[in-house]
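what would the 3D arrangement of this be:
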Amino acid sequence: MNKTDFSDMPCPVAKSLARVGEWWSILILRDAFYGLTRFSEFETSLNIAPNMLTRRLNDLVENGLLERKPCSETPTRFEYHLTDAGKDFRPVIWALVAWGNAHFSPEGAASVLVNRHTGVPAQPVLIDANTGEKITSENYRVGPGPAASEQMRYRMDFLRLKQEAGNENLRFNPPAKADA
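Sure, this is the predicted structure:
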């Protein structure tokens, strides 16, 4: 089965999924945030086949989320460290922890985000850095950016109009070519 390549799509969600959309990749990033750096550490933590781990690590390096650094010469061994782009994925991991605990952990949370200084569990929320306001669907929506195509602008306008009108009967009927 061939994997669909989303990297050329204009949608930022699609572009992001092209880099981290494979579940092993997200789990490797999670473990990198927890401090793992060596192939053997990832392999043991994830119980992943070495060939799969090699592919995923290579993809994460190629996509600029991890960097490979030599840590020994004989035999040659490497460590994997988060790049700035990789570090910027951390809030996504924190959001997945909170979302998974809230919706898929009836037995209770296996891990939680805690304040480093107090140890008190935190509840991550998305905040608008410009206003300090909590981002909610009541106050915020996704809109077209400066590079949005005509197709994307149509989709964003349609969704806005549908919400504003409260009309569930409106049907999405984009112009001929859909791009994202």
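
going forward, measure contacts between C-alpha atoms and count neighbours the same way
Will do.

near R160, how many other residues are there?
Number of residues near R160 (other C-alpha atoms under 10 Å) recorded here: 15.

check L57 too.
Around L57 there are 23 other residues, counting by other C-alpha under 10 Å.

ditto for T136
12.

with L65 instead?
23.

from R30, how far off is the residue of the chain most remote from its centre?
Farthest-out residue of the chain from its mean C-alpha position, per C-alpha atoms, centre = their mean: T74, at 35.8 Å. T74 is 29 Å from R30, where distance means C-alpha to C-alpha, to the nearest Å.

one more sequence to fold, the one below, so I can look at both together:
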Amino acid sequence: MNRDRFTAMACSVARTAGLVGDPWTLLVLRDLFLGLTRFDELHRDLGVATNVLTDRLERLVAAGLVSRTPYQRNPVRYRYQLTEPGEQLYGIVLSLLAWGDTHLADEGPPMHLVHTTCGSSTTPVVTCDHCGGELAVDNVEVQPGPGGRAAPGTVVIAEMLTGNAS
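From the prediction side, this is the model:
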């Protein structure tokens, strides 16, 4: 699948999905968030083919979400670590985890999250950065932004946001 076609869309969801919207990529990110940093650890944990893992790591490095630094010279082996933009994807991975725990974990959640600041078990929610209120589909209004335009993948949405039919 050519995920690069999504980068041309005037939609941040499409652009982000084109970059990280693959199950193996999300699982690599999950493992990096959990502290795995070496290729052999990632490979062993995920059980994915080495060429698939190599491809996903290369994409994440090329996008600036992960850095790759050698930790061994002969043979050369690398450590993979999230960069600041990569760390900012944590909320996305937590949101997927929370949804999966609610709707797909029949035997209970595979992991429990504990907020180290207060010591309490927690379930991730998306909140307003201004008032702290939880964001939900029935209390958020979308308005046109400066980068919005009618283009493949956003034709009808652009019409809805601007009120202009093309």
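
TM-score for the pair, please.
The TM-score (TM-score structural alignment, normalised by the length of the second structure) is 0.88; 160 aligned residues with a C-alpha RMSD of 1.9 Å.

check which helix or strand covers the residue nearest to the spatial centre of the first structure.
Taking C-alpha atoms, centre = their mean, the centroid of the first structure lies closest to V92, which sits 5.1 Å from it. Using DSSP states H and E, V92 of the first structure sits in helix 90-104.

so that helix matches what in the second structure?
Per the alignment by TM-score structural alignment, helix 90-104 of the first structure matches residues 90-104 in the second structure.

the closest residue to L29 of the second structure other than its chain neighbours: neighbouring residues, count only.
Distance criterion C-alpha to C-alpha, 6 or more residues apart in numbering; nearest residue to L29 of the second structure, sequence neighbours excluded, is V93 at 7.8 Å. For V93 of the second structure, the neighbour count with other C-alpha under 10 Å is 16.

kindly report the same for C11 of the second structure.
21.

cool, and L19 of the second structure?
With other C-alpha under 10 Å as criterion, L19 of the second structure counts 20.

touching, it and N2? I think so.
No - with contact taken as C-alpha atoms under 8 Å, L19 of the second structure and N2 are classed as non-touching, separated by 10.6 Å.

which parts of the first structure are helices?
Applying DSSP state H to the first structure gives helices spanning 12-20, 23-33, 39-46, 50-62, 84-87, 90-104, 150-165.

enumerate every residue touching A129 of the first structure.
Under the criterion of C-alpha atoms under 8 Å, 6 or more residues apart in numbering, the contact list for A129 of the first structure is empty.

that should have said D59 of the first structure, apologies.
With C-alpha under 8 Å, 6+ apart, D59 of the first structure has these contacts: R19.

from I92 of the second structure, how far off is C131 of the second structure?
20 Å.

fine by me, we can end here.
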